[in-house]
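Q: Need coordinates for the following:
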Amino acid sequence: MFLTKKKYSIILFLMLILLIFTLNISAQNPQMNGPVEEFKVQKQLNSSIIFILIVIALLLVLFVWEPMPISLLALLVPIILTIFNQYSKLSVEDSLSGFGNPATITVMAMFVFSAGIQRSGAVQLLGDRISQITGKNPKRQIALISIFTGSTSGIINNTPVVAALIPMVRELGRKTNVSPSKLLIPLSYAAMLGGTVTLIGTSTNLLASQVSERMLGHPFSMFEFSLLGIIVLIIGIIYLLTVGFKLVPARLEVEDDLTDEYEVRAYLTEVLVGEDCNFVGKSFEEITEDKELDYDIIRIIRNGKQFMEPLNAKTVRVGDHLIIRARQDTLLELTRSKGMKTLPEMVVDDDAIEQPLAGETLVEVVVPAHSFLVNKTLKEINFLERYNCNVLALRRGEELTHQKMEDYRFQPGDLLLLLATEKTLARLRKNNNFIIDREYDPNLFDQKKMYISLAILVFFISTVSLGLLPVAIAALSGAFLMAFSGCINKNDFFDAIDWDVYFLLSGLIPMGMAIERSGTAAYIAVNINNLTSVLSPVFILMVIYLLTSLLTNLISNNASVLLMLPIAVGTAEQLGINPFAFVITTTFAASAAFASPVGYQTNLMVYSSGGFKFRDFIIAGAPLQLMMTVIVPLLVRMIWGF
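A: Presented below is the predicted three-dimensional model:
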């Protein structure tokens, strides 16, 4: 059975409960200062606060166990807040405000920006140069990958940067005999850290800017926290080259053949159809309908000609050779009951499976978080007929499966090994629902589109930095110019947008407003401030960072920043210190999902590509998480002061 996130989620959830319990104990501590005690009396639990706390708890449980995509779960928020508006203190307009929120619009436009730059081939081309510089030195590879990824993620969304670089990184590892696993976690961590350098590096920053403007009248400027972001990025890279280098495991061995990497050899066999075979005279559709054992017919060889999916209309004849995917015990039962003869001389490797003349090739495909495959099975989406290809194996993290794949329910980051025709491969390249792994084509680079897309990006950054246009309007203008100039196909404009993120943000933005208006933020802030009897304000800031980063590892960066910012601002106001320092700290903490593969999209993307276990992220990421819990608040205090 595949490893799920349940055990890890329980651990983090218990840690969160323990912290909250500590805060509640401190709330009963009589040794607290006068102003906080006075505020606590004015902010006792009431029906509104209890209601909001129940909704928050419900969301956390649903987001952790994920009975359906969290983007759909987020739509419950405006529904609940409107129905129970006497407790949420929000009007209908407030509950629906997330759908037209400037931050939501900006994030959507940035997806188009990133797609335009990515599809010019610029990121892939520059990334490919790394292999020419680093040679076979893994530390040098990590350093350049981290520097390049971190700097690029500061100016375009970090998710497509990682999507573009995963194939390059895996191919680099293969060429230099370095396990791709050693390079992929640094790729993801550097993308997260680089996203904190500028306002547009990640959707988290844009959301936090909007909340900061609403609560403090202080939105982020383009380079407001760049100094802090650069320092944090450098510290992260140093960690990855020292402690992290020892902690990141080499899960995947360097294999020249995909068949070896996916252990296909033990599951593919060539059989000969004899005169007494039960399949003779039956169509493949009939065989499939009557199938009792777990096997798939991958290919038919007849008179020297190769045929692959779709095979349904073909009829089995005497003398046909069938390539069958099945376990050995299943194959023995199949040959015994159906009257077929195995041909053990078949050599299973990439060259044997791929048929260049027929245009068939092996390809790895990553399922991104926004893919329509998520939470669906091959059977439900009619995958084989839709894409005219065979699925030979599936990988989730360290686990491989070759059985019962039709009923396998996909999750973000899953890796598929496909046997596909060139026509199918061309379709997959254009399809946003897949990331083609281990593929880099220099011909994809379009110099003209690269210059135009970069010029549009400079236009966007300049207008926002100089205050000539609001961020949302500048972003919309840039997205329009990307389509108008042809940097992104007009038909692909809406496909470039991650609609899951749109609905997630739209649903959760009013939750942050409800936390603030119901008094919940003030109530929680008072309980946190009771720790001032034993902790100084900078340690309170560390507690805020730790709580936010725990939530990020549990749910997502956007959800955690929207839930925690009102609490952080309320805490600062009750302490009587600079609330903007708390906003910055919370924003950085929301982009610090180092200890989990499920809290941040880039971690999910490398999870299966690197063959990682859940605990690999805990072992490699927890020390960095704790380091940043101390370092970021101290740096924030130095730069912004209390």
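
Q: C-alpha from now on. contacts and neighbour counts both.
A: Noted.

Q: in this protein, which spans are strands?
A: Using DSSP state E, the strands of the chain run over 268-273, 296-302, 305-308, 321-325, 340-342, 360-366, 389-396, 399-401, 415-421, 435-437.

Q: Could you dump these into TSV with mean neighbour count and distance to E286 added?
A: Shown next, in TSV, are the strands of the chain (neighbours: other Cα atoms under 10 Å; distance: least, Cα to Cα, whole Å):
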stretch	mean neighbour count	distance to E286
strand 268-273	22	16
strand 296-302	19	13
strand 305-308	14	17
strand 321-325	23	16
strand 340-342	19	17
strand 360-366	21	25
strand 389-396	23	18
strand 399-401	17	26
strand 415-421	24	23
strand 435-437	23	33
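
Q: run this one through as well so I can compare:
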Amino acid sequence: METTSMPAAAASTTTSLGDSEAPLWQAIITLIMLVGMLVAMALEVAPADMIMMTTLTLFIPLGIVSVGDAVAGFANTGMLTVAVLLVVAAGVQATGATNPIRTFLERATRLKSGRTMSLPRILLIVIAPISLLSAFLNNTPVVAMMIPVLERFGQRLHIAPTKLLIPLSYASILGGTCTLIGTSTNLVVIGLAQEADPDFSMGLFDIAQVGLPVLLAGTLFMILAGPRLLPDRQGVAASLQRPKEYMTSMYVRNADEGGGSLVGKSIADAGLRQLPDLFLVQVERANSGDVINAPAPETILQAGDKLLFAGVVDSVVALGQVPGLRLAEQGSSSSLELYKLKGDDILIEAVVAPRSILVHRTVRQIGFRSRYHAAIIAVHRHGERIREKIGNITLQAGDALLMVAKADFLKQYRNQEHFALVSQVRQAINLEVLIVIAAAFGISKAMDNSGAADMLARGLLAAAKPTGTAGFYIMIYLATTLFSSAVTNNAAITIMFPVAFQAAVDANVRVDRFRHLQNSP
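A: Model (predicted):
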């Protein structure tokens, strides 16, 4: 069998993960519970964080992990770093930092002399900035930020969303393999490695020696094979049930208000005709009061025009980034910057309860803002498109209100008879992701303590014995890829890291190479 000698810096990693002898039954029970966890996650019987935390909790009474081991993941630097990156990504989205990318895409693909740019060239222009951005931000918020940008971009070039959104997903994954902070999976692996070997460290770009070639190869494949392999379908929204549609009003800013001006531009030139998941229902003229239903693209906008839009939550919120428009709730002149909420203001969705005092009364009659200290910005009514101004809408049971309110609104009205459901629409920190990551450390510890990791590692060693070290790499890569196809990446790492570590120790090969393999998309 081929072996690779370990350098002095890695000598400390030759100690086995689990020095204490554990009863065989603990290893067997651990493996059975892990299989159950994987099946439950694959079948989506419950949220991933709930399944993993339940599994971890069950290890405690069995004596496989202590309470300290179970909660240690919540103090791990990898998990905390992911939390910080989620906040940074939310800040990037809130400040409109993706606008330069949208501008770059529009300029780089601007058609000249009526010629159409080839799809391979478009894919290259799309993949390059996304992979760069995802190298320094978590994949999930990068994809979330770029989906509306690419949908609008595809509409302008008459390209099916699937031709751009699938490369978006792959580019964000491949870009994330180039730096230590590119994905939460990288940080989880490093956190596990540092727990197993306190002397281990890795620089921000050390992983690029593996990630960069993978990114280049993946980009080349998408450019060459993408035009033939990518499906040519419209968005899935067209084939599924229509998502919840809100109605909201925006006003065209006067030229002296700042923030850009759309006065004198047509609806098409202002970019308001093909907004993703958003439809311009009507235009109400400020001077004459005339109403133009389903306005034509060549309709010229005037100062003070009221534009009535219908769309999903994210699209309604995205209107706050359109230069030259301002949101005026209840028809007043006061404006709200949805992407720059101040202080403890948050975005809340509340459903009017059947026996609420709000039923059959208009928003203005209720005095909603002064009564609840909240500003309604959009209203959804199932099966009906509301055309009245928000202040004139007569509320009905089941109406969903999208509003800006103080954080204590959730606590004050969540269990009141006025609203059947009160929830925060968007949060910078995704607690589900953080709980999954924290639980991953405890489950990995359970595999170590029970001897399950050692059992699986010896099985891998036996299977890969004919091919030597190269066989170990292939086995780890394939096993991790198999798990990742069924469950989340972090859950797959939870299972495979202690196995890979123990296999590397037993075979006397460099442990850091296995860490690179586990970061594969």
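
Q: tm score of chain vs chain?
A: Scored against TM-score structural alignment, normalised by the length of the second structure, the superposed chains reach a TM-score of 0.62; 366 aligned residues with a Cα RMSD of 4.0 Å.

Q: quick revisit: right, and the strands of the first structure - which one's nearest P186 of the first structure?
A: strand 435-437 (17.5 Å; Cα to Cα).

Q: give me the stretch of the second structure that the closest one matches.
A: Mapped onto the second structure using TM-score structural alignment, strand 435-437 of the first structure spans no residues at all.

Q: Repeat that for stretch 271-284 of the first structure.
A: Going by TM-score structural alignment: stretch 271-284 of the first structure matches no residues.

Q: residues contacting the residue nearest to R381 of the second structure when sequence neighbours are not counted?
A: Spatially, and ignoring its direct neighbours in sequence, R381 of the second structure is nearest to D399 (5.0 Å; Cα to Cα, 6 or more residues apart in numbering). Shown in contact with D399 of the second structure (Cα atoms under 8 Å, 6 or more residues apart in numbering): 351-352, 379-382.

Q: at 7 Å instead, please
A: For D399 of the second structure, the contacting residues are 351-352, 379-381, by Cα atoms under 7 Å, 6 or more residues apart in numbering.

Q: Check G150 of the first structure too.
A: G150 of the first structure touches 190-191, 193-194, counting by Cα under 7 Å, 6+ apart.

Q: Nearest to Q132 of the first structure, out of the strands of the first structure?
A: The nearest among those, by Cα to Cα, is strand 435-437 at 19.9 Å.

Q: any idea which of the contacts of G150 of the first structure is closest to K246 of the first structure?
A: Nearest to K246 of the first structure among the contacts of G150 of the first structure: A190, at 16.8 Å, using Cα to Cα.

Q: That closest one matches what in the second structure?
A: In the second structure, A190 of the first structure lands on A171 (TM-score structural alignment).

Q: Verify the stated contact: that match with L132.
A: No: in this structure A171 of the second structure lies outside contact range of L132 using Cα atoms under 7 Å: 8.9 Å.

Q: So what's the residue count around the match of A190 of the first structure?
A: For A171 of the second structure, the neighbour count with other Cα atoms under 10 Å is 27.

Q: longest helix anywhere in the second structure?
A: Using DSSP state H to define each element, the second structure has its longest helix at helix 208-229.

Q: In the first structure, what stretch matches it?
A: Aligned by TM-score structural alignment, helix 208-229 of the second structure falls on residues 226-247 of the first structure.

Q: Return the set of buried residues in that stretch.
A: For stretch 226-247 of the first structure, the neighbour count (16 or more other Cα atoms under 10 Å) marks 226, 228-230, 232-237, 239-241, 244-245, 247 as buried.

Q: now do stretch 77-90 of the second structure
A: Here stretch 77-90 of the second structure shows 78-83, 85-90 as buried, counting by 16+ other Cα under 10 Å.

Q: Where does that stretch end up in the first structure?
A: Under the criterion TM-score structural alignment, stretch 77-90 of the second structure matches residues 102-115.

Q: about what we covered before: now the strands of the first structure as CSV including distance to S88 of the first structure?
A: CSV is the format used below for the strands of the first structure (distance: least, Cα to Cα, whole Å):
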stretch, distance to S88 of the first structure
strand 268-273, 59
strand 296-302, 54
strand 305-308, 58
strand 321-325, 56
strand 340-342, 68
strand 360-366, 40
strand 389-396, 40
strand 399-401, 44
strand 415-421, 42
strand 435-437, 41
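
Q: Quick check: which of these is nearest to S179 of the first structure?
A: Closest among the strands of the first structure, using Cα to Cα: strand 435-437, at 15.4 Å.

Q: Show me the contact partners of the closest one.
A: Strand 435-437 of the first structure is contacted from outside by 163, 166-167, 364-368, 429, using Cα under 7 Å, 6+ apart.

Q: What is the nearest of those to D498 of the first structure?
A: The shortest approach to D498 of the first structure among the contacts of strand 435-437 of the first structure belongs to P368, at 10.4 Å (Cα to Cα).

Q: Which residues are in contact with L230 of the second structure?
A: Applying Cα under 7 Å, 6+ apart, the residues near L230 of the second structure are 162-163.

Q: any idea how far it is from V214 of the second structure?
A: Noted for L230 of the second structure: a distance of 20 Å to V214 of the second structure, by Cα to Cα, to the nearest Å.

Q: can you check F205 of the second structure too?
A: Counting by Cα to Cα, the separation of F205 of the second structure from V214 of the second structure is 14 Å.

Q: try Q412 of the second structure
A: 51 Å.

Q: Then F514 of the second structure?
A: 16 Å.

Q: One more: Y473 of the second structure?
A: When distance is defined by Cα to Cα, Y473 of the second structure is 16 Å away from V214 of the second structure.

Q: With S172 of the second structure instead?
A: The value you get for S172 of the second structure to V214 of the second structure, if Cα to Cα is used, is 12 Å.

Q: same thing with Q424 of the second structure?
A: Using Cα to Cα, we find Q424 of the second structure at a distance of 39 Å from V214 of the second structure.
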